[in-house]
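Participant: okay, here's the prediction I keep looking at, along with the sequence it came from:
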Amino acid sequence: MSDAAKAPRERPLSPHLQVWRWHITMATSIAHRATGVALYVGALIAAAWAVCLASGPDAYAAFKAVMGSPIGLLVMFGLTVSFFYHLANGIRHLVWDAGHGYDLKSANASAVFVFAFTAAATLAIWLIAAMTGAI
């Protein structure tokens, strides 16, 4: 057997991000996965909240201090964005599951709507929280 026959063959590369032209529906797909991961982190934070609440006033005060810090508020803002994005895009997927909205114009329009809803709902919640003294 020759050395050429023993050498590994070059395999074609599968198309990936550097090959495809970015478009809004591609961005929504990637963002849906990312927000899903962020919501798992949010579930861990909710579990930590419950543990601190059950552990007594000192533990709960420490939790509130961490979550009320600038970094904690930034994390909570990110979780709010993730929640509303994942909600809106999940509804979009339900519409697709019903067999509607597959044409390019509808898919692009619904993607824009998902981003607009996410921004509006997140800002509304944070404005209400600020007006009521919650933050």
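Facilitator: Sure thing, it's come through. Residues are numbered from 1 along each chain as shown.
Participant: going forward, measure contacts between C-alpha atoms and count neighbours the same way
Facilitator: Noted.
Participant: tell me, which helix in the chain spans the most residues?
Facilitator: The single longest helix within the chain, with elements called by DSSP state H, is helix 24-55.
Participant: below is structure B, check it against A:
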Amino acid sequence: MSEVDAKAARPLSPHLQIYKPILTMVTSILHRITGSALYVGTVLVAWWLIAIASGPAYYDFVSEIFGSILGRLVLFGFTWALTFHMIGGMRHLVWDTGRGLEKGTREKLALATVIGSVVLTILLWIIGYAVR
């Protein structure tokens, strides 16, 4: 086999199947996904603000969509994405100071990000319904 054929047979970089998924890797990927999802959520917030400015009839229409089961599910997902991304950003700020980079601490911070985002999302929705 020539040298060119040997180079062509090898992958240029490791594939995802080689890596064992660990919590920090999963939270890193989720951080990127939630960051992208926040763009869509921002469009929904802008749509809501436009509905407020457009008058009562259009506001009622948009509120009906957001108040449906699917609308509430989307808003719940947006709230979770927002809290997860915020807590993940704080975790990265801690890492930027050079702290929390030890293996055990990294895993604990990643787990705290996941648990904290779920708890904070549920808490925000409970407070929102209580105030309503």
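Facilitator: Arrived safely, thanks for sending. Quick caveat: nothing in here was measured; it's all calculated off a predicted structure.
Participant: overlay them and tell me the TM-score.
Facilitator: After superposition, the two chains reach a TM-score of 0.89 (TM-score structural alignment, normalised by the length of the second structure), with 127 aligned residues with a CA RMSD of 1.7 Å.
Participant: break down the second structure into its helices, ranges please.
Facilitator: 3-9, 23-54, 56-67, 69-96, 103-131.
Participant: just say which of those helices is most tucked in.
Facilitator: Across those, averaging neighbours per residue (mean count of other CA atoms under 10 Å) puts helix 69-96 on top, at a mean of 17.
Participant: thinking again about what came up before, out of the helices of the second structure, flag the one nearest Leu16 of the second structure.
Facilitator: helix 23-54 (11.1 Å; CA to CA).
Participant: tell me the angle that closest one makes with helix 69-96.
Facilitator: On the basis of axes from the mean of the first three to the mean of the last three CA atoms, to 10 degrees, helix 23-54 of the second structure is oriented at 130 degrees to helix 69-96.
Participant: so which of the helices of the second structure comes closest to Gln17 of the second structure?
Facilitator: helix 23-54 (13.3 Å).
Participant: so the closest residue to Thr28 of the first structure other than its chain neighbours versus Asn89 of the first structure, what's the distance?
Facilitator: Once flanking residues are discounted, Thr28 of the first structure sits nearest to Ala111: 6.6 Å by CA to CA, 6 or more residues apart in numbering. Ala111 of the first structure is 8 Å from Asn89 of the first structure, where distance means CA to CA, to the nearest Å.
Participant: okay, and the common contacts of the two?
Facilitator: Both Ala111 of the first structure and Asn89 are contacted by Thr28, under the criterion CA atoms under 8 Å, 6 or more residues apart in numbering.
Participant: still on that earlier bit, so the residue nearest to Thr28 of the first structure sits against Thr25, correct?
Facilitator: Yes. Contact criterion CA atoms under 8 Å: Ala111 of the first structure and Thr25 qualify, at 6.2 Å.
Participant: any idea how far Val40 of the second structure is from the residue nearest the centre of the second structure?
Facilitator: Note on the second structure: the residue nearest the mean C-alpha position is Thr34, at 2.5 Å, using CA atoms, centre = their mean. Counting by CA to CA, the separation of Thr34 of the second structure from Val40 of the second structure is 10 Å.
Participant: kindly report the same for Asp60 of the second structure.
Facilitator: For Asp60 of the second structure, the distance to Val40 of the second structure - CA to CA - is 21 Å.
Participant: likewise for Leu70 of the second structure?
Facilitator: Distance of Leu70 of the second structure to Val40 of the second structure, computed by CA to CA: 15 Å.
Participant: likewise for Thr24 of the second structure?
Facilitator: Distance from Thr24 of the second structure to Val40 of the second structure, counting by CA to CA: 25 Å.
Participant: I figured Leu79 of the first structure hits Gly42, correct?
Facilitator: Yes. The pair Leu79 of the first structure / Gly42 is scored as a contact, 6.5 Å apart, by CA under 8 Å.
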